[in-house]
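Student: Starting from these lines, generate the structure:
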Amino acid sequence: MSSCCTPDGSCHTNSTATPEAGTATTTAEGRTVVYRVNGIGSAHCQGVVAKAVGGLDSVVDVQVEIGTGLVTVTTGGEPDDTLIASTVDEAGYRFTGRA
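Tutor: Coordinates of the predicted model:
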């Protein structure tokens, strides 16, 4: 896994998060699931994961917590764990499953 920060050390993201681990929930907005992802150690990494997962068609909202690696994903329907896992892995991080 390569470093998620740029060579000049710059990192930024517009995402904030306070996800709670636990069971998947269904709301009017969709279904929410919390996943664990290894390697999210900075605001830059947080932004990379949020942008990658947030770019999936079914994703309505994504929140990423630095340090804990909790990624809260809300989808319009049933979440596709395999697609989310491959997207996270392609972004350079290690998807470890549902929290």
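Student: contacts and neighbour counts: CA atoms only from here.
Tutor: OK.
Student: Tell me which residue is most central in this protein.
Tutor: The residue lying closest to the centre of the chain (CA atoms, centre = their mean) is residue 71, at 3.9 Å.
Student: In a strand, that residue, correct?
Tutor: Yes. According to DSSP: H, G, I helix; E, B strand; the rest coil, residue 71 belongs to a strand.
Student: The structure of the following sequence is requested for comparison with the preceding one:
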Amino acid sequence: MSSTITYTVSGMSCGHCEKAISSELSALDGVTGVSADSAAGTVTVSSLAPLTDEQIAAAIDEAGYELVGRSA
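Tutor: Coordinates of the predicted model:
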């Protein structure tokens, strides 16, 4: 079963930020797509199986940004 969730990210302000976050999230097992939007401060992650918020937060932290929350 696939899953798509949108997260709010702090500190993302440009295309470079989007690429850094997308790269880290894409490296997670099962991720099939990542769409980062610096203007909205969000990143949408599609995966084959649900990922934990901790996995997402760790990848975003590795890119140098902070997970603020997730959208419903």
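Student: one step back: how about the residue nearest to the centre of the first structure, what's its match in the second structure?
Tutor: Here residue 71 of the first structure is matched to residue 43 in the second structure, going by TM-score structural alignment.
Student: ok, its match touching residue 12?
Tutor: No. Applying CA atoms under 8 Å as the test, residue 43 of the second structure and residue 12 come out as separate, 9.8 Å apart.
Student: Run a quick neighbour tally on the residue nearest to the residue nearest to the centre of the first structure when sequence neighbours are not counted.
Tutor: Once flanking residues are discounted, residue 71 of the first structure sits nearest to residue 64: 4.5 Å by CA to CA, 6 or more residues apart in numbering. When neighbours are counted by other CA atoms under 10 Å, residue 64 of the first structure registers 29.
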